[in-house]
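Engineer: Structure of the sequence below:
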Amino acid sequence: MIRQLKRLIDQAETVVFFGGAGVSTESGVPDFRSSQGLYRQYQGAEKFLSPRFLKKDPVTFYTFYRKHFLSDKELTPNQAHIGLAELEARGKLAAIITQNVDRLHQKAGSKTVYELHGRADTFTCRSCGKVYTKDQIRQMDHVPYCSCGEILRSDVVLFDEGLEPKTHEQAIRAIEQADLLIIGGSSLRVYPAAGLLRYQKPGGKKVLINLEPGNTPVELEINRPIGEVFGELMQLYEMEERE
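Structural biologist: Next up is the predicted model:
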């Protein structure tokens, strides 16, 4: 299967990667919908992570947010992040579209990354526009406030919010150009992000790499940890270079 994946990549003119929470689980980031995901552990997690709940009960919102998104634990890219960055450097990957907010793709060296759900490492005041880092937020009281007096919130797209228009449009354009779309670590159940796949041009091929089987017609499906898959894929490229 890994050789078939490599062959599909090599034959394609434009390859785009569409990634979900499963891309980062091997880096210690919990996903949402798997058997070990946040939704199974915490009923009502979607409610906690909504702008309405932040306004209604900021203390409970930040109790949940600090525990799951402001950990002091240093996250490192796994083989999937590293492999994707290497594919881009080799000219074999045009763009990454990610639903994750951990910025591990950038940490691995990827350049063209469209973050559909924003980023968790910065907080922007909705009143005055001042930007704070995650480290600054950690040092603040439980509910962080801007110097202007406004409650701060991270630059993450919360539930019930629409995608940022510019990023949304960039992702659509990338998918429209893809003759191979690799979908990794995603159940394809999160909308509107999952709905972007319909923009792929007619005749374009899809590959799904996910632990759980999908229900989308694809050229190739690999139900294995995505880090292992990309680790083996990059070994094939390295072997090819040595021959």
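Engineer: C-alpha from now on. contacts and neighbour counts both.
Structural biologist: Fine.
Engineer: Helix, strand, or coil at the closest residue to residue 25 other than its chain neighbours?
Structural biologist: Among residues not flanking residue 25 along the chain, residue 31 sits closest, at 6.4 Å (CA to CA, 6 or more residues apart in numbering). Three-state assignment for residue 31 (DSSP: H, G, I helix; E, B strand; the rest coil): coil.
Engineer: how close does residue 31 sit to residue 124?
Structural biologist: Counting by CA to CA, to the nearest Å, the gap from residue 31 to residue 124 is 25 Å.
Engineer: between the two, which one's more packed in?
Structural biologist: Neighbour count, other CA atoms under 10 Å: between residue 31 and residue 124, residue 31 has more, with 20 against 17.
Engineer: That one reaches residue 45, doesn't it?
Structural biologist: No - counting by CA atoms under 8 Å, residue 31 does not reach residue 45; the two are 12.0 Å apart.
Engineer: Please generate a structure for the following sequence too, so the two can be compared:
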Amino acid sequence: MTDMIRRAAEDIAAAEYVVALTGAGISVESGIPPFRGKGGIWDRVDPMTFGHIDTFEESPEKVWRVLIRDLKTIIEQAEPNDGHRGLARLEAMGRLSTIITQNVDGLHQAAGNTDVIEFHGNCARQRCMDCGNRLANSAVDISALPPRCGCGGVLRPDWVFFGEAIPEDALRRSGQMAARCDMMLVVGTSAIVQPAAHMPIIAKENGATVIEINPERTPLTGHFSDYLIRGRAGAVMNGILAALEPLMAERSR
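Structural biologist: Prediction:
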């Protein structure tokens, strides 16, 4: 793996415009369970019932009790890990321009990344269904469910439920960034959820180098990604930064 990490550092140093696509795997190390896969949230909660906007609109109290309440608490307590901090460091070094994330935890912003396209919205804040006001989780009282805005409207996560469309701006900008970049880092995603999983394909079709950082192979591996570095996001990002920083120092002399 050392050779692959060194190769990634060299490729990142040489790239002109780097974009990252991240998924649940990067946040698992912060204690946030994935939605899909073994042990994921959808293993214990029916996604097409409790994850669907129709159910929420019909019975917000039930959806808050079964799905959102515990997830809100987990996200409030979570902190960025070395994977998030590594991507923030890449931005600070001028090596990463944009993150496209499928995650709803806000940890990329907490780590310091400034241009984060949230494909599925954000559960670190709540939105009033009546007035549209947005509140940080810490400002939302869940002693009574569903919690309500000061205007009396029901609060909901500012995320995309099943049955809702991906935000038009997020979809548009993601496609633009994928087509523009000359390198895409794919970190902690199974690359099966569309349309986010199509972004590395757009990047590859436009000539970009695609690097996967994942514990396991994905549908991209051997087809659209140039190579896969197998491992946990935090450890791999630490290794890449350790190899990249001397390279960038040499280039600045």
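Engineer: before we move on, back to that, let me see the contact set for the equivalent of the residue nearest to residue 25 of structure 1 over in structure 2.
Structural biologist: Taking TM-score structural alignment, residue 31 of structure 1 has residue 34 as its aligned residue in structure 2. Applying CA atoms under 8 Å, 6 or more residues apart in numbering to residue 34 of structure 2 gives the contacts 24, 25, 28, 40, 41.
Engineer: Among those, name the buried ones.
Structural biologist: By neighbour count, with 16 or more other CA atoms under 10 Å, the contacts of residue 34 of structure 2 hold 24, 25, 28, 41 as buried.
Engineer: Which of those residues fall within helices?
Structural biologist: Residues of these located in helices (DSSP state H): 24, 25, 28, 41.
Engineer: What's the match for the first one in structure 1?
Structural biologist: If I follow you right, that is residue 24 of structure 2. By TM-score structural alignment, residue 24 of structure 2 lines up with residue 21 in structure 1.
Engineer: Thought residue 37 was touching its match, still the case?
Structural biologist: No - if you go by CA under 8 Å, residue 21 of structure 1 and residue 37 don't touch, sitting 9.7 Å apart.
Engineer: Overlap of the contact sets of the two?
Structural biologist: Applying CA under 8 Å, 6+ apart, one finds that residue 21 of structure 1 and residue 37 are jointly contacted by 30, 31.
Engineer: and residue 78 of structure 2, what pairs with it in structure 1?
Structural biologist: Match for residue 78 of structure 2 (TM-score structural alignment): residue 75.
Engineer: Please enumerate the strands of the stretch 51-200 of structure 2.
Structural biologist: With DSSP state E, counting those that start in this stretch as the criterion, the stretch 51-200 of structure 2 has strands at 98-101, 116-118, 121-128, 134-136, 155-159, 183-187.
Engineer: Identify each buried residue in stretch 82-101 of structure 1, please.
Structural biologist: For stretch 82-101 of structure 1, by 16+ other CA under 10 Å, it's 82-88, 92-101.
Engineer: what does stretch 154-164 of structure 2 correspond to over in structure 1?
Structural biologist: Following TM-score structural alignment, the aligned partner range for stretch 154-164 of structure 2 in structure 1 is 151-161.
Engineer: what's the spacing between that stretch and its chain's center?
Structural biologist: In terms of CA atoms, centre = their mean, to the nearest Å, the centre of stretch 151-161 of structure 1 is found 16 Å from the chain centre.
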